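**Student:** next come a sequence and a model predicted from it.
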Amino acid sequence: MVIAIGFEGSANKLGIGIIKDGEVLSNCRTTYITPPGAGFLPKETALHHRENVLAVLKDAINESKIDVKDIDVVCYTKGPGMGAPLATVAVVARTVAQLWNKPLLGVNHCIGHIEMGRIITGAKNPTILYVSGGNTQVIAFCRKRYRIVGETIDIAVGNCLDRFARILKLSNAPSPGYNIEQLAKKGKKCVTLPYCVKGMDVSFSGILTYMEERAATLLKEGYTEEDLCFSLQEHVFAMLVETSERALAHCNSTEMMIVGGVGCNERLQEMMEIMCQERGATLFATDERYCIDNGLMIAHAGAEMYKSGIRMKWEDCTILQRYRTDAVEATWRKD
């Protein structure tokens, strides 16, 4: 039996979760929300995490109803992510590990999403679409590593949606992507936009630039904000479904799993479900509790690492802003 606590703070979500052999004991989270039309900067995001981390930690421990002496391992997000927020939460995790005299493990953020998705959905060996504000990757497991078989060559799909929300001055509460999703449900007319798939890779900067330059004109021509949100979603999600389908076929897989913050988008899940049905595959996806960045996923991935015998030297428990998914050897999984 392993009880793990996980600290996540790679972007604007601060999360702390505790897990006991796959059983969720607590999953607490707070989000740094900026005014409409504005993004979040590393310095201000780190300040938000610094001001709230102790309160979230207290809530997580109280909700779990365990004593800290029963925790076996402290886990934190090593990367990838924004430097200042990552460092802020890592310092707290290091301090807690020392105070409680517990081993410390740095977890790859992307691996956290994948392992959380697997345990919640029950997927065995899925082809994975990992979509969030900072990452867009198509992934398949092979020879002890999560191999990236396709990815964005510029910005992530979540970043594309967030930046478009700023153009329309949409609220950042609860998230820009969620508000785009709700508007898109009311869209009726589809604008033809650039569609950029290059082999197994995708590009979103061109479609974003196109929308930035023409959004005002399109609104004057009779298109609504709902139409523009609908059009953008349909195009970027079609690109993701196309590359995912190609990976599914190449890997001869019968399971498709969506993880990451954008993964809770109902329209993306619907489009992916249609593709999976046509290929005789099963789609696995979760809701915002586990898709959006959370400490529980770091705790679970860290627990899997710990049970497989992974230990980290204190001097290796740093942060790494560019921490590739395929840089981690998944010793806890069988080929």
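**Tutor:** Structure received.

**Student:** okay, CA-based contacts and neighbour counts for the rest of this
**Tutor:** Will do.

**Student:** ok, residue 150 to residue 205 distance?
**Tutor:** 16 Å (C-alpha to C-alpha, to the nearest Å).

**Student:** more neighbours: which of the two?
**Tutor:** Remark: of residue 150 and residue 205, residue 150 carries more neighbours, 22 against 19, as counted by other C-alpha atoms under 10 Å.

**Student:** just the element for that one, please.
**Tutor:** Applying DSSP states H and E as the criterion places residue 150 in strand 145-151.

**Student:** distance between the helix or strand just after that strand and the chain's centre?
**Tutor:** Downstream of strand 145-151, the next assigned helix or strand under DSSP H and E is helix 157-167. Computed by C-alpha atoms, centre = their mean, to the nearest Å, the chain-centroid distance of helix 157-167 equals 15 Å.

**Student:** equivalent analysis for stretch 238-252, please.
**Tutor:** In terms of C-alpha atoms, centre = their mean, the centre of stretch 238-252 is found 19 Å from the chain centre.

**Student:** now stretch 152-167
**Tutor:** Relative to the centre of its chain, stretch 152-167 is centred 14 Å away, using C-alpha atoms, centre = their mean.

**Student:** now do the buried residues in the longest helix seen in the chain.
**Tutor:** Secondary structure of the chain per DSSP state H: the longest helix is helix 225-250. Neighbour-count burial for helix 225-250, counted by 16 or more other C-alpha atoms under 10 Å, picks out 225-248.

**Student:** now for it, which elements pack on it?
**Tutor:** For helix 225-250, the elements it packs on are strand 127-131, strand 136-142, helix 176-184, strand 201-202, helix 266-279, judged by 3 or more C-alpha pairs under 8 Å, 6 or more residues apart in numbering; DSSP states H and E.

**Student:** out of the ones you listed, which comes closest to residue 1?
**Tutor:** Across these, residue 1 has its closest neighbour in strand 136-142 (26.1 Å, C-alpha to C-alpha).

**Student:** A further structure is provided below for comparison with the first:
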Amino acid sequence: MVIAIGFEGSANKLGIGIIRDGKVISNRRRTYISPPGEGFLPKATAEHHRANILELLHETLTEAEVTPEEIDVICYTKGPGMGSPLVSVAVVARTVAQLWCKPIIGVNHCIGHIEMGRLVTKCSNPIVLYVSGGNTQVIAYSNQRYRIFGETIDIAVGNCLDRFARVLKLSNDPSPGYNIEQLAKGGVNFVSLPYVVKGMDVSFSGLLSYIEEHAQELLDSGKYQAADLCYSLQETVFAMLVEITERAMAQFGSDEVLVVGGVGCNERLQQMMAEMCRERGGTLYATDERYCIDNGAMIAQAGIEMFNCQMYTPWEETTCTQRYRTDEVEVEWRACSS
């Protein structure tokens, strides 16, 4: 029986989770929420994490009814992410590992999402669409690596949605993307927007610039409401994501799709992706906000997989890497289980 604790703080979500042999026994999270119309800055986000992490650690251990002596391994997010928040959480993980005399494992944030999705949905070997505020990738496992088949060539889809939410001065509570999703449900008039797919890659920056530039003009015309703009933006960017995911399914010969990352809990994205999968005779696997949004349990789960393969992180390498590619990690545990 392996018990792992995971520390996540790569962006504005601070999470600590504990997993015991494939079961989540605690998954606590606190979110730094900036004022409407503003994003979250690294310094302020790191301050939020430092102010809350010790209390959150106590809450997590209490909820799980686990003592430090029972924990087998400490896991933390090594990257990718924002530098200051990453480091603020890594320092606590390193300190705890020393105080509790436990091995420590640095986890790739993206792989944490994938392994959590595989654990929760029980899918076998899917095409993975990883969509969040900082990442947009289409991924498939091959030869002990999670290979990136396609990705954004500029900004991530979550960042695109978040930045448009600032234009509309939408609240960041609970998240700008969620509030765009809710508004979009009332949209009826579609605005044609730039649709940019280049092979297996997508581009969102031109689309964002276009809708930012024309938003006020469209609203002033009286023909369109904010709900229409949110609806049009979602439909366009999600159609782009469905297209490259379907192409990856054909290329890889897969009949499974797993959607992970914060944008992955968007119900409209799941609906569009599920329809595409049905037309191909495939299956969509997705989770809700408990596991799609950044959390500590996903770091613990990936850490358990690495722990079981004795992939410990040497102490001198327990650093953080803001740009840490998904395909940089040797996925030894998949080779062992296949």
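**Tutor:** Happy to help now that I have it. Keep in mind it's a predicted model, so treat the numbers as computed, not measured.

**Student:** rewinding a little: how much does the strand holding residue 150 of the first structure deviate in direction from strand 136-142?
**Tutor:** 140 degrees (axes from the mean of the first three to the mean of the last three C-alpha atoms, to 10 degrees).

**Student:** what's the offset of strand 145-151 of the first structure from the middle of its chain?
**Tutor:** Averaged C-alpha coordinates place strand 145-151 of the first structure at 15 Å from its chain's average position (C-alpha atoms, centre = their mean).

**Student:** cool, stretch 81-90 of the first structure as well?
**Tutor:** That offset, for stretch 81-90 of the first structure, works out to 16 Å (C-alpha atoms, centre = their mean).

**Student:** just stretch 323-331 of the second structure next, same as before
**Tutor:** Chain-centre distance of stretch 323-331 of the second structure: 15 Å, with C-alpha atoms, centre = their mean.

**Student:** so who does residue 326 of the first structure touch?
**Tutor:** Going by C-alpha atoms under 8 Å, 6 or more residues apart in numbering, residue 326 of the first structure touches 145, 146, 147, 148.

**Student:** which of the residues you listed are buried?
**Tutor:** Applying a neighbour-count criterion of 16+ other C-alpha under 10 Å, the buried members of the contacts of residue 326 of the first structure are 145, 146, 147, 148.

**Student:** burial measure for residue 125 of the first structure, as a count.
**Tutor:** Counted with other C-alpha under 10 Å, residues neighbouring residue 125 of the first structure total 18.

**Student:** hang on, isn't it packed against residue 251?
**Tutor:** No. Counting by C-alpha atoms under 8 Å, residue 125 of the first structure stays clear of residue 251, with 10.6 Å between them.

**Student:** dump the residue contacts of the closest residue to residue 281 of the first structure other than its chain neighbours.
**Tutor:** Once flanking residues are discounted, residue 281 of the first structure sits nearest to residue 254: 4.3 Å by C-alpha to C-alpha, 6 or more residues apart in numbering. Under the criterion of C-alpha under 8 Å, 6+ apart, the neighbours of residue 254 of the first structure are 126, 248, 280, 281, 282.

**Student:** surely the second one touches residue 127?
**Tutor:** Yes. Counting by C-alpha under 8 Å, residue 127 is a contact partner of residue 248 of the first structure at 6.1 Å.

**Student:** what residues does stretch 66-74 of the second structure touch?
**Tutor:** So stretch 66-74 of the second structure is contacted by 2-6, 61, 93, 96-97, 100, 102-105, 300, 303-304, 307 (C-alpha under 8 Å, 6+ apart).

**Student:** so which of these are in helices?
**Tutor:** 61, 93, 96, 97, 100, 300, 303, 304, 307.

**Student:** please tell me how far the closest residue in space to the second one that isn't next to it in sequence sits from residue 94 of the second structure.
**Tutor:** Going back to what we said before, that points to residue 93 of the second structure. By the measure of C-alpha to C-alpha, 6+ apart, the closest residue to residue 93 of the second structure outside its immediate chain neighbours is residue 76, 6.4 Å from it. Using C-alpha to C-alpha, residue 76 of the second structure is found at 9 Å from residue 94 of the second structure.

**Student:** residues shared between the contacts of these two?
**Tutor:** Common neighbours of residue 76 of the second structure and residue 94 (C-alpha under 8 Å, 6+ apart) are residue 104.

**Student:** more crowded one of the two?
**Tutor:** Neighbours were counted for residue 76 of the second structure and for residue 94 using other C-alpha under 10 Å; residue 76 has more, 32 against 20.

**Student:** could you say which helix or strand contains the more buried one?
**Tutor:** strand 73-79.

**Student:** average gap between that strand and the first structure?
**Tutor:** With mean C-alpha distance after the TM-score superposition for the first structure, strand 73-79 of the second structure departs from the first structure by a mean of 0.1 Å once superposed.

**Student:** what's residue 202 of the second structure in contact with, if anything?
**Tutor:** Contacts here follow C-alpha under 8 Å, 6+ apart; on that basis residue 202 of the second structure touches 150, 151, 152, 153, 196, 240, 241.

**Student:** now residue 200 of the first structure, nearest residue through space, not along the chain?
**Tutor:** Using C-alpha to C-alpha, 6+ apart and skipping the chain neighbours, the partner closest in space to residue 200 of the first structure is residue 150 (4.7 Å).

**Student:** what sits against that neighbour?
**Tutor:** Applying C-alpha under 8 Å, 6+ apart to residue 150 of the first structure gives the contacts 137, 138, 139, 200, 201, 202, 243.

**Student:** same thing but 10 Å
**Tutor:** Counting by C-alpha atoms under 10 Å, 6 or more residues apart in numbering, residue 150 of the first structure touches 129, 136-140, 198-202, 240, 243-244, 246-247.

**Student:** likewise for residue 12 of the first structure?
**Tutor:** Each residue near residue 12 of the first structure by C-alpha under 10 Å, 6+ apart is listed here: 30-34, 39-42, 44-46, 48-49, 82, 85, 293.

**Student:** from residue 130 of the first structure, how far out is the residue nearest the centre of the first structure?
**Tutor:** What sits nearest the mean C-alpha location of the first structure, by C-alpha atoms, centre = their mean, is residue 260, with 2.9 Å. In this view, residue 260 of the first structure and residue 130 of the first structure are 5 Å apart by C-alpha to C-alpha.
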